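1. here you go, sequence then predicted model.
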Amino acid sequence: MGIAIRSILPVLAAAGLLAGCATPPPRSNQAAYQAYQQQNDPLKPMNKVFYRFNNTLDTYVLKPVALGYIDVTTPGVRRHVSDFMSNMQAPAQLLYFMASGKPRDAGTTLVRFLVNSTVGIGGIFDPAATLGYRHVYTDLGLTLAGYGVPAGPYLYLPLFGPSGVRDATNIPADFVMTPTFPPPPSTGLSIFNYSSAGLNVVNTRAQLHGTISNVKATALDPYATFRSLYRQHRAAQLKTINRRDVVTPPAWYPASVRARMKHQEYGQQ
């Protein structure tokens, strides 16, 4: 993971240098100019090079590995892997929710991490959800968006895929904020970090297999479709965060009490 982080920094620097190289259509061609502005993809030539690189890597490496992984695992196993990876992200998300001024989401994240790390055996299981503390998500890019930082030009990053100038900050932040980053390096820890990172990539690719296959099979321009899907997904995540910082009544509260707490909460919004 450290190697990947170091390799992506020159790419981001190059993106900044190349931003002025894309030539927009003349303003006299109003329809083309508006489409160019809406795409917000001034680095499209470079992005498409990286898209073709990732697509080749996916076709000959990631997809076959993911299909083999699907064959030897069950949906339940893949869900437990996702739960474990989600639990690893919880400390960082706790800080992001606090920085965003979302105390209830921060509290939910803290309870989930404590419960799932212990009763849930390191996050392999999700007993916190059974107790009423369901998963809430954020990251550094969404936190910055909450402070009004614009998404910036679209980026398609080698290895990492769709992103943007703002959301690219998630890459180094997620690496530094991982619970296994602060301890002194060791062979065992390095093996765990690389193994978990690799497993996360394969598990995520397996979960997205249907969507990716459908886009590649049906879209006239898969690159543009993936760009649109990414932006829609990020917009939906931000919208969810903005409206969701609500009280989490534990499951053991009486139903009438939980209903009243929810009603009072939404009545204040």
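-> Noted; the coordinates are in hand. All values reported here derive from a predicted model rather than from experimental measurement. Numbers count the residues shown, from 1 in each chain.
2. for the rest of this, base every contact and every neighbour count on C-alpha atoms.
-> Fine.
3. buried stuff in the longest helix anywhere in the chain?
-> For the chain, the helix with the greatest residue count under DSSP state H is helix 75-99. Within helix 75-99, the residues that count as buried by 16 or more other CA atoms under 10 Å are 78-79, 81-97, 99.
4. cool, stretch 215-223 as well?
-> 215, 222-223.
5. quick one: list the elements packing against the one helix or strand residue 67 maps to.
-> Per DSSP states H and E: residue 67 is located in helix 63-72. Here helix 63-72 touches helix 187-207, going by 3 or more CA pairs under 8 Å, 6 or more residues apart in numbering; DSSP states H and E.
6. can you list contacts of the helix it packs on?
-> 1, 62-63, 65-67, 69-70, 78, 81-82, 85, 180 (CA atoms under 8 Å, 6 or more residues apart in numbering).
7. one more pass at 10 Å, please.
-> 1-2, 58, 62-70, 75, 77-79, 81-82, 84-86, 160, 178, 180-181, 183, 186, 208-209, 211-212 (CA atoms under 10 Å, 6 or more residues apart in numbering).
8. next: stretch 223-237.
-> By CA under 10 Å, 6+ apart, the list of residues contacting stretch 223-237 reads 39, 41, 44, 47-48, 51-52, 55, 137-139, 141-142, 145, 151, 154-156, 161-164, 167, 211-212, 215-216, 219, 222, 239-240, 242.
9. between the helix or strand following the longest helix of the chain and helix 75-99, how big is the angle?
-> Downstream of helix 75-99, the first helix or strand assigned by DSSP H and E is helix 103-118. On the basis of axes from the mean of the first three to the mean of the last three CA atoms, to 10 degrees, helix 103-118 is oriented at 140 degrees to helix 75-99.
10. for helix 103-118, buried residues please.
-> 103-110, 112-117.
11. over to stretch 36-52?
-> In stretch 36-52, counting by 16+ other CA under 10 Å, buried: 40-44, 46-48, 50-51.
12. reformat the residues you listed as JSON lines; add secondary structure and distance to residue 127.
-> Shown next, in JSON lines, are those (DSSP: H, G, I helix; E, B strand; the rest coil; distance: CA to CA, whole Å):
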{"residue": "40", "secondary structure": "coil", "distance to residue 127": "42"}
{"residue": "41", "secondary structure": "coil", "distance to residue 127": "42"}
{"residue": "42", "secondary structure": "coil", "distance to residue 127": "46"}
{"residue": "43", "secondary structure": "coil", "distance to residue 127": "44"}
{"residue": "44", "secondary structure": "helix", "distance to residue 127": "44"}
{"residue": "46", "secondary structure": "helix", "distance to residue 127": "45"}
{"residue": "47", "secondary structure": "helix", "distance to residue 127": "41"}
{"residue": "48", "secondary structure": "helix", "distance to residue 127": "43"}
{"residue": "50", "secondary structure": "helix", "distance to residue 127": "40"}
{"residue": "51", "secondary structure": "helix", "distance to residue 127": "39"}
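13. the structure to be compared is supplied as follows:
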Amino acid sequence: MLRPGSTTAPSTPLIAPLAAPRTARPRRPGLKAAALAGLLALPLLLPATSRAQETTAADASQPTAPAADAGGGETRTEVAEAKTAEARAAIAAAQEEDANDPLEGMNRAIFWFNEGVDTVLLRPAAKVYRTVVPDFAQTGIRNVLWNLRSPLTLANKLLQGDWDGASVATERFLINSTIGLGGLIDVAGDHGLTYEYESFDQTLAVWGVPEGFYLVLPFLGSSTLRDAVGFGVEAYGDPVSRYLSNTHDDWASYTRAGVYAVDLRAQYLDVLDDMKRNSVDYYATMRSLYRQRQNNYIRNGKVDPDQFPSIPDYDSK
């Protein structure tokens, strides 16, 4: 039987049968036989020992592979970190140049003043407007406001040399002012004559006038030096506003401006609330979005490759 935990057969019994003769017991090998066996095996052991010593010496003479790999890994890591730092510096420099906000301290103060006015007055009015006025009525009001701006859009299209755009603006104004019940219904838009926003700021940009530094205007919000000039020109030259002023209907001009502000604020209630909650720097976020929007208007929705920062080009090595 095998002993518990053993995988070999049991050894020979310690007690031999008593009847076994003494001559039957096996003889143990003598010292002479052991010495003779050792001499015969010595030539076989010497080559193996020599090869083992040569292998050990050769391994000791070569550099350790893990150390070389570790050194190379540290070098590649340092190079990668240097490239990353340079790329971040390039992006930061491009963003700083894009901000162009030398009056940031004053702009931030005006920005938060406007935010206070918005919190106390404009945002509550926009919430009531969106809750009380049905969606279809809001759409109709918005259509009327855009239709009243059509003469300005037409003038800017002509000043920009956009004859096709001027033709579309003219058709839209005539169709919506008549068939569309004074612009209440966007009949022209339903027939493929889509509205395109145009301002004198965009016209100045087409003429090559630089936008200038960033500004925040009281009650009006984000702007630039060029945009502020354009706003002043439009406020003075708007045919609808001038007509209302000449007829002493100032209340109509104020009502138009107020309804426009409330309707526009109502469109962005949720978006602005979400941005304010999640932005690390709400002022910088609004400044960036304003510039993106203006760039989109000027290019009529086409992507400007120059708006993206230049990042150093590295190879994969």
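-> All right, it came through fine. Worth saying up front: this structure is predicted, and the values here are computed from it rather than measured.
14. superposed on the second structure, where does the helix holding residue 67 of the first structure end up, distance-wise?
-> Once fitted to the second structure, helix 63-72 of the first structure is off its aligned match by 0.7 Å on average (mean CA distance after the TM-score superposition for the first structure).
15. give the equivalent position in the first structure for residue 287 of the second structure.
-> Under the alignment (TM-score structural alignment), residue 287 of the second structure pairs with residue 227 of the first structure.
16. give me the neighbour count for that match.
-> 18 (other CA atoms under 10 Å).
17. that one and residue 50 of the first structure: what is the separation?
-> Separation of residue 227 of the first structure from residue 50 of the first structure (CA to CA, to the nearest Å): 13 Å.
18. quick check: neighbours shared by those two?
-> 155-156, 161.
19. distance from the helix or strand that the match of residue 287 of the second structure is a member of to the middle of the chain?
-> Using DSSP H and E, residue 227 of the first structure falls within helix 222-244. Relative to the chain's own centre, helix 222-244 of the first structure is displaced by 10 Å; criterion: CA atoms, centre = their mean, to the nearest Å.
20. next: stretch 187-195 of the second structure.
-> Taking mean C-alpha positions (CA atoms, centre = their mean), stretch 187-195 of the second structure and its chain are 34 Å apart.
21. do stretch 187-199 of the second structure as well
-> With CA atoms, centre = their mean, you get 31 Å for stretch 187-199 of the second structure.
22. burial measure for the alignment partner in the second structure of residue 240 of the first structure, as a count.
-> Correspondence of residue 240 of the first structure to the second structure, assessed by TM-score structural alignment: residue 300. Applying other CA under 10 Å, we find 13 residues neighbouring residue 300 of the second structure.
23. got a list of what the closest residue to residue 300 of the second structure other than its chain neighbours touches?
-> Closest residue to residue 300 of the second structure apart from its sequence neighbours, by CA to CA, 6 or more residues apart in numbering: residue 196 at 7.8 Å. Applying CA under 10 Å, 6+ apart to residue 196 of the second structure gives the contacts 146, 150, 153, 157, 165, 168-169, 297, 300-301.
24. and residue 176 of the first structure, what's its match in the second structure?
-> Match for residue 176 of the first structure (TM-score structural alignment): residue 236.
25. that match contacts residue 242, correct?
-> Yes. In this structure, residue 236 of the second structure is within contact of residue 242 by CA atoms under 10 Å, at 7.4 Å.
26. same drill for the two, tell me which one is more crowded.
-> Between residue 236 of the second structure and residue 242, counted using other CA under 10 Å, residue 242 has the larger neighbour count: 16 against 10.
27. what helix or strand is the more buried one on?
-> helix 239-246.
28. and that helix, how far from the first structure on average?
-> So helix 239-246 of the second structure averages 4.0 Å relative to the first structure (mean CA distance after the TM-score superposition for the first structure).
29. that helix vs helix 135-148, what angle?
-> Using the same axes, to 10 degrees, helix 239-246 of the second structure lies at 90 degrees relative to helix 135-148.
30. quick check: buried residues in helix 239-246 of the second structure?
-> 239-242.
31. turn the residues you listed into a markdown table, including distance to residue 43 of the second structure.
-> What follows is these, written out as a markdown table (distance: CA to CA, whole Å):
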| residue | distance to residue 43 of the second structure |
| --- | --- |
| 239 | 117 |
| 240 | 117 |
| 241 | 117 |
| 242 | 120 |
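32. what's near enough to touch the alignment partner in the second structure of residue 167 of the first structure?
-> Using TM-score structural alignment, the equivalent of residue 167 of the first structure in the second structure is residue 227. Shown in contact with residue 227 of the second structure (CA under 10 Å, 6+ apart): 199-202, 204-205, 211-212, 214-215, 233, 294.
33. max pairwise distance over the residues you listed: which two?
-> 214 and 233 (18.4 Å; CA to CA).
34. could you figure out how far the helix ranked longest in the second structure is turned away from helix 282-298?
-> Taking DSSP H as the criterion, the second structure has its longest helix at helix 65-99. On the basis of the same axes, to 10 degrees, helix 65-99 of the second structure is oriented at 70 degrees to helix 282-298.
35. buried residues, helix 65-99 of the second structure. List them.
-> Those would be 87, 90-91, 94, 98-99, for helix 65-99 of the second structure by 16+ other CA under 10 Å.
36. in JSON lines, list these along with distance to residue 37 of the second structure.
-> Putting the buried residues of helix 65-99 of the second structure into JSON lines (distance: CA to CA, whole Å) gives the following:
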{"residue": "87", "distance to residue 37 of the second structure": "76"}
{"residue": "90", "distance to residue 37 of the second structure": "81"}
{"residue": "91", "distance to residue 37 of the second structure": "82"}
{"residue": "94", "distance to residue 37 of the second structure": "87"}
{"residue": "98", "distance to residue 37 of the second structure": "92"}
{"residue": "99", "distance to residue 37 of the second structure": "94"}
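37. among those, which two are most distant?
-> Most distant of those, by CA to CA, are 87 and 99, 18.4 Å apart.
38. returning to that earlier point: which strands and helices sit next to the longest helix of the second structure?
-> helix 282-298 (3 or more CA pairs under 10 Å, 6 or more residues apart in numbering; DSSP states H and E).
39. average offset of the helix it packs on relative to the first structure?
-> Per aligned residue, helix 282-298 of the second structure averages 0.7 Å (mean CA distance after the TM-score superposition for the first structure).
40. may I see the buried residues of that helix?
-> Buried, per 16+ other CA under 10 Å, within helix 282-298 of the second structure: 283, 286-287, 290-291, 294-295, 297-298.
41. CSV for these, including distance to residue 48 of the second structure?
-> Below are those laid out as CSV (distance: CA to CA, whole Å):
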residue, distance to residue 48 of the second structure
283, 80
286, 80
287, 80
290, 82
291, 81
294, 84
295, 81
297, 85
298, 86
